[in-house]
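Participant: take this sequence and fold it.
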Amino acid sequence: MKEKPTLNKKGERKMKSVEEQVKNVIHKILEDEKSYKTSLNWAVNYCRHALSLSGEELKVQCLYILNNITRWRHPNAKDVRATLKAFTKR
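Facilitator: Below is the predicted model:
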């Protein structure tokens, strides 16, 4: 029989879901390898580090990422920025 997962607080579970969304958009940034040497030069390292973070540390790292993708042009750039910005304001 499968055990039901134990949940702490609803807020924590929701936060994990939001963090998953943030990490998904960070993966989108990392997928744009052709921009690594131009508009994403510093953001790449911040993104790689962010994938191993959570909670308040991830929020701070997202601020660094946002500041370093201002000149990034990509079809998903607007959505990526909006997701990161919304996460940092929580």
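Participant: going forward, measure contacts and count neighbours with C-alpha atoms only.
Facilitator: Will do.
Participant: in what helix or strand does residue 63 lie?
Facilitator: Using DSSP states H and E, residue 63 falls within helix 55-68.
Participant: and what of residue 11?
Facilitator: Using DSSP H and E, residue 11 sits within helix 10-31.
Participant: skip ahead from that helix and say which helix or strand is next.
Facilitator: Next along from helix 10-31, by DSSP H and E: helix 43-50.
Participant: please provide the structure for the following sequence as well, for comparison with the first:
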Amino acid sequence: MSSLLSLSGRTSPARQLQWLSPQKGLWVASEHTAEGMAHAGYVELVGTGYVVADGVGRHLGRFATRAAAQRALRTSRLRRRDQRASA
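Facilitator: Okay, the predicted model is just below:
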């Protein structure tokens, strides 16, 4: 499990993304938040690569494997949370 360093200096568990595949070649991520479930982003098979966008539609890149694409979304969300916590 991934973890985040909280402002108090303690490590806290990161929210896990839940993946669903509503159709062939598309994987949609969601996560639990204080308000309930939230859209976290998606991975889509386009040609021979996997395109990733976050929950607000920002393009995160194109990857050779679905695992790498999903990892990019997870990493992007952790990085944004870390930036918000340190602001």
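Participant: quick TM-score on the pair, please.
Facilitator: These two chains, once laid on top of each other, score a TM-score of 0.31 by TM-score structural alignment, normalised by the length of the second structure; 41 aligned residues with a CA RMSD of 3.6 Å.
Participant: list the buried ones in the helix holding residue 63 of the first structure?
Facilitator: Within helix 55-68 of the first structure, the residues that count as buried by 16 or more other CA atoms under 10 Å are 58, 59, 61, 62, 63, 64, 65, 66, 68.
Participant: and it, what does it pack onto?
Facilitator: helix 43-50, helix 77-88 (3 or more CA pairs under 8 Å, 6 or more residues apart in numbering; DSSP states H and E).
Participant: for the shortest one, packing partners?
Facilitator: Helices and strands touching helix 43-50 of the first structure, as assessed by 3+ CA pairs under 8 Å, 6+ apart, comprise helix 10-31, helix 55-68.
Participant: repeat that for the last one.
Facilitator: Contacts defined by 3+ CA pairs under 8 Å, 6+ apart place helix 77-88 of the first structure against helix 10-31, helix 55-68.
Participant: of all those, which one is nearest residue 43 of the first structure?
Facilitator: helix 55-68 (5.3 Å; CA to CA).
Participant: next, the angle from the closest one to helix 77-88.
Facilitator: 140 degrees (axes from the mean of the first three to the mean of the last three CA atoms, to 10 degrees).
Participant: give the full set of residues in contact with residue 30 of the second structure.
Facilitator: 17, 18, 19, 37, 38, 39, 40, 41 (CA atoms under 8 Å, 6 or more residues apart in numbering).
Participant: which of those lies closest to residue 81 of the second structure?
Facilitator: Taking CA to CA as the measure, residue 81 of the second structure lies nearest residue 40 of the contacts of residue 30 of the second structure, at 12.6 Å.
Participant: that closest one touches residue 27, doesn't it?
Facilitator: No. Residue 40 of the second structure is not in contact with residue 27 according to CA atoms under 8 Å; the separation is 10.9 Å.
Participant: most tightly packed of the helices and strands packed on helix 55-68 of the first structure?
Facilitator: When those are scored by mean count of other CA atoms under 10 Å, the highest mean neighbour count falls to helix 43-50 (a mean of 19).
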